[in-house]
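> next comes the sequence, and after it the predicted model I'd like to discuss.
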Amino acid sequence: MSKAVAGEAAVDVANEAMTLCGGRGYRENGKLARLLRDARASHVMAPTTNLLKLWAGKALLGLPLL
């Protein structure tokens, strides 16, 4: 679950930083644009955030993971 929480927090922080910086954050070589791409990638890297949440819910209910 720590991967899921950290990944969602990273996306939220990166989105807020891009909002505060406006168009300057979207520059091709901008550090914020790279951080946002990296943060969004954490949602799709295996195991995905949705899969982690599903596993956590099943574990709490005592159901088999697969």
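It's in.
> hey, let's count contacts and neighbours off CA atoms from now on
OK.
> now the strands for this protein?
In the chain, no strands are found when defined by DSSP state E.
> what about the longest helix in it?
In the chain, with assignment by DSSP state H, the single longest helix is helix 2-21.
> tell me how far that one lies from the chain's centre.
Counting by CA atoms, centre = their mean, to the nearest Å, helix 2-21 is centred 7 Å from the centre of its parent chain.
> and it, which residues are buried?
4, 7-8, 10-11, 14-15, 17-18 (16 or more other CA atoms under 10 Å).
> again with stretch 41-56
Result for stretch 41-56 [16+ other CA under 10 Å]: buried residues 42-43, 48-49, 52, 55.
> can you give me the end-to-end span of it?
In stretch 41-56, first residue to last residue: 21 Å (CA to CA, to the nearest Å).
> ok, and here's another one to check against it:
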Amino acid sequence: MGKWLKTQFGQYTLASTLVLLSFPFLYLAGTRGQVGLLIVAFILLGLGMVYPLIGLLYKINK
């Protein structure tokens, strides 16, 4: 699994999975008004957006 995550396809797959996982939390936070679910959703969204950038910066500096 380590080799797979080092490829660009693996990084974007993980990032898109994290972003897609955040949508149910956003929905539940909106319907139930719970701040904890909103925080979890934003953490997942943030990780999904930042993870490919970290891989890109690592590849540039290498």
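Nice, thanks for sending it over. Quantities reported herein were computed from a predicted structural model and do not represent experimental measurements.
> care to give me the TM-score?
For these two chains in superposition, a TM-score of 0.46 is obtained (TM-score structural alignment, normalised by the length of structure 2); 49 aligned residues with a CA RMSD of 3.1 Å.
> still on that earlier bit, tell me which of the buried residues of stretch 41-56 of structure 1 fall in helices.
When DSSP H is applied, the buried residues of stretch 41-56 of structure 1 are split such that 42-43, 49, 52, 55 fall in helices.
> center of structure 2 - which residue?
residue 48 (1.9 Å; CA atoms, centre = their mean).
> and the contacts of stretch 31-43 of structure 2?
With CA atoms under 8 Å, 6 or more residues apart in numbering as the test, stretch 31-43 of structure 2 has contacts from 21-23, 25-26, 28-30.
> ok, now stretch 35-46 of structure 1?
Against stretch 35-46 of structure 1 from outside (CA under 8 Å, 6+ apart): 4, 7-8, 10-11, 14-15, 48-49.
> how does it look with 6 Å?
With CA atoms under 6 Å, 6 or more residues apart in numbering as the test, stretch 35-46 of structure 1 has contacts from 7, 10-11, 14, 49.
> please apply the same query to stretch 3-14 of structure 1.
Applying CA under 6 Å, 6+ apart, the contact partners of stretch 3-14 of structure 1 are 36, 39, 42, 49.
> neighbours of the first one, how many?
Other residues near residue 36 of structure 1 number 21, with proximity taken as other CA atoms under 10 Å.
> re earlier: wait, doesn't the residue nearest to the centre of structure 2 sit right on residue 17?
No: if you go by CA atoms under 6 Å, residue 48 of structure 2 and residue 17 don't touch, sitting 7.6 Å apart.
> now do the helices in structure 2.
Along structure 2, counting by DSSP H, helices occupy 2-6, 8-32, 35-61.
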